[in-house]
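Enquirer: take a look and give me a structure for this.
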Amino acid sequence: MTSLAGFVLASLLLVAVPGPNLVYIVTRSVQQGRRAGLVSALGVETGTLVHVLAAVGGAGTLITEHPLAFTVLRHAGAAYLAYLGVRALLARPSPDAEVDPASGVGIGEAVPPVARAGPLRVYRDAVLVNLLNPKVILFFLAFLPQFLPTGLPPGRMRVRMLLLGLVFLVVAFVLDLGYAFLGAALAGRMHGTPRRELRLSRLVGGVYLGLAVLVSV
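Expert: Next up, the predicted model:
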């Protein structure tokens, strides 16, 4: 029980520390509203499920034996964040748009193209942001094994790893939902005139590019 409590606490700390997943969910919620935030959270944790299954299947051993694989994943993650950043910077609102005063979300062409992304694109981007997140990769590679008992047969070890991974997924999903609602609550204050929309796009783009630099070093 103590070990499980320690694992839950470690999971909470990992998810709470700002990183690509948190930033993606919050910015999507701010740009497009609560529904996009919830879809983002679902996509992020779909990526977590892939991480869990990969760890159970022995991907950690593969990355440990081939450090270049982790380096490639890390730079791929940085490149994807940079792509999202550039896409946000290039987004332009229409000058003749209206904004819904109740929701703070633009009507017509007020919302930048990146904010008008459909659910599938929002979901896909969220999955990729998580899959290429080096923080999550390192968690399952180096940290998760510390909570596994030694001396268990390989089959039971995999079952234990799967259970811990699912605990992490549940903890992360609950926190991600909180980030989605937080971003949606901020949306009304940050949307408005086309000038505000442009500033928001630039802010989002700058955050993504900053994360890309941090991830790549």
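Enquirer: contacts, neighbours, all on C-alpha from now
Expert: Noted.
Enquirer: neighbouring contacts of the helix or strand where Ala41 lies?
Expert: According to DSSP states H and E, Ala41 maps onto helix 34-56. With contact meaning C-alpha atoms under 8 Å, 6 or more residues apart in numbering, helix 34-56 is reached by 21, 24-26, 28-29, 60, 119, 122-131, 136-137, 140-141, 158-159, 161-162, 165-166, 169, 172-173, 176-177, 179-181, 183-184.
Enquirer: another one to check against the first:
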Amino acid sequence: MFDYSWAHWLTFFGAAFALEIVPGPDLLFIATKTARHGRGHGFAAMFGVWTGALVHVAATVLGLAAILARSAMAFSVIKWMGAAYLVWLGIQALISAQRGNDTSEAPSVPVAPSRWAAYRQGILVDLLNPKVALFFLAFIPQFVVPGAGPVTAQLALHGLLLFVVAGLIEPALILVGDRLMRLLRGRRRLAAWAERGVGAIFIGLGARLALAQR
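Expert: A predicted model of the protein is given here:
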């Protein structure tokens, strides 16, 4: 069972690493939580994103993602919900930047919501992006090898291995990002512009998702 060649694993992990380092809504959300509230919130956001991704993997294994791929209405509903949520996150970041810029006092760390809230938001950011579901549906089945084991088991194995790749990259990015933001927190104006940039990117990602086609 699970009898794969070295070429198979090199192809799979090479593609997984390449896809992991490409910035997207998930990675940007994790980076934003880290930058605003520290690595604790960054890790909470990361685990939230992973929880949402795990749902997508399960849906792919069970064949539910194929329903989303075939149903224009289901795709559109989830797409617009996800786009609205990303735009809302972007607006919140812009408001936070404006508040931080209005104060003439010494800069302070923004009041942090609970890590549980960051975790829940991470789940929503991932679940409300139908492109993620379609990604898993298109990516994982490519690595199913006839005779290597039950198809369902192969799908589940490769889906779970994507989390191994994420676990090698995202925690390191959180720790590095937290260290960098600690150096920037004393520079209020620069921090405000960084917050505006994050807000603009989230709004842009929301707009891109709204225009996405299956």
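Enquirer: just to revisit the earlier point, could you flag which of the contacts of helix 34-56 of the first structure are buried?
Expert: With burial judged by 16 or more other C-alpha atoms under 10 Å, the buried subset of the contacts of helix 34-56 of the first structure is 21, 24-26, 28-29, 60, 119, 122-131, 136-137, 140-141, 158, 161-162, 165-166, 169, 172-173, 176-177, 179-181, 183-184.
Enquirer: ok, now which ones touch the corresponding residue of the first structure for Val144 of the second structure?
Expert: With TM-score structural alignment as the criterion, Val144 of the second structure lines up with Leu148 in the first structure. Shown in contact with Leu148 of the first structure (C-alpha under 8 Å, 6+ apart): 157, 160-161.
Enquirer: so which of those residues belong to strands?
Expert: If you go by DSSP state E, the contacts of Leu148 of the first structure have nothing in strands.
Enquirer: now, the buried ones among the contacts of helix 34-56 of the first structure that are in helices?
Expert: The helices, defined by DSSP state H, take in 21, 24-26, 28-29, 60, 119, 122-131, 136-137, 158, 161-162, 165-166, 169, 172-173, 176-177, 179-181, 183-184 from these.
Enquirer: so stretch 13-32 of the second structure corresponds to what in the first structure?
Expert: Using TM-score structural alignment, stretch 13-32 of the second structure pairs with 8-27 in the first structure.
Enquirer: outside of that stretch, which residues touch it?
Expert: By C-alpha under 8 Å, 6+ apart, stretch 8-27 of the first structure touches 37-38, 40-41, 44, 81, 126, 129-130, 133, 135, 167-168, 171-172, 175-176, 179-180, 182-184, 204, 208, 211.
Enquirer: can you check stretch 154-174 of the first structure too?
Expert: Contacts for stretch 154-174 of the first structure (C-alpha under 8 Å, 6+ apart): 7-8, 11-12, 15, 41-42, 45, 48-49, 52-53, 55-57, 144-145, 148-149.
Enquirer: which of those residues count as buried?
Expert: For the contacts of stretch 154-174 of the first structure, buried by 16+ other C-alpha under 10 Å: 7-8, 11-12, 15, 41-42, 45, 48-49, 52-53, 55-56, 144-145.
Enquirer: closest one of these to Arg199 of the first structure?
Expert: Nearest to Arg199 of the first structure, judged by C-alpha to C-alpha, of these is Ala41 at 24.5 Å.
Enquirer: the closest one pairs with which position in the second structure?
Expert: Aligned against the second structure - with TM-score structural alignment as the criterion - Ala41 of the first structure pairs with Met46.
Enquirer: in what helix or strand does the aligned partner of Val213 of the first structure in the second structure lie?
Expert: Counting by TM-score structural alignment, Val213 of the first structure corresponds to Ala207 in the second structure. Element membership for Ala207 of the second structure, per DSSP H and E: helix 188-210.
Enquirer: tell me the helices and strands packed up against that helix.
Expert: helix 25-37, helix 72-102 (3 or more C-alpha pairs under 8 Å, 6 or more residues apart in numbering; DSSP states H and E).
Enquirer: try it again at 10 Å.
Expert: helix 25-37, helix 72-102, helix 151-184 (3 or more C-alpha pairs under 10 Å, 6 or more residues apart in numbering; DSSP states H and E).
Enquirer: report the mean deviation for that helix after fitting onto the first structure.
Expert: Its matched residues in the first structure lie on average 2.3 Å from helix 188-210 of the second structure after superposition (mean C-alpha distance after the TM-score superposition for the first structure).
Enquirer: between helix 119-131 and the helix holding Ala41 of the first structure, find me the angle.
Expert: For helix 34-56 of the first structure and helix 119-131, the angle between their directions (axes from the mean of the first three to the mean of the last three C-alpha atoms, to 10 degrees) works out to 40 degrees.
Enquirer: now the residue most central in space within the second structure: how far from Ile169 of the second structure?
Expert: Centroid check for the second structure by C-alpha atoms, centre = their mean gives Asp26 as the closest residue, at 1.5 Å. For Asp26 of the second structure, the distance to Ile169 of the second structure equals 13 Å [C-alpha to C-alpha, to the nearest Å].
Enquirer: do Lys131 of the second structure as well
Expert: 22 Å.
Enquirer: so for these two, which sits in the more crowded spot?
Expert: Lys131 (20 against 14; other C-alpha atoms under 10 Å).
Enquirer: which of the contacts of Leu148 of the first structure sits closest to Leu89 of the first structure?
Expert: Closest to Leu89 of the first structure, out of all of the contacts of Leu148 of the first structure and judged by C-alpha to C-alpha, is Met161, at 40.6 Å.
Enquirer: mind telling me what that closest one corresponds to in the second structure?
Expert: Counting by TM-score structural alignment, the partner of Met161 of the first structure is Leu155.
Enquirer: what does Ala82 of the first structure give?
Expert: Using TM-score structural alignment, Ala82 of the first structure lines up with Val87 in the second structure.
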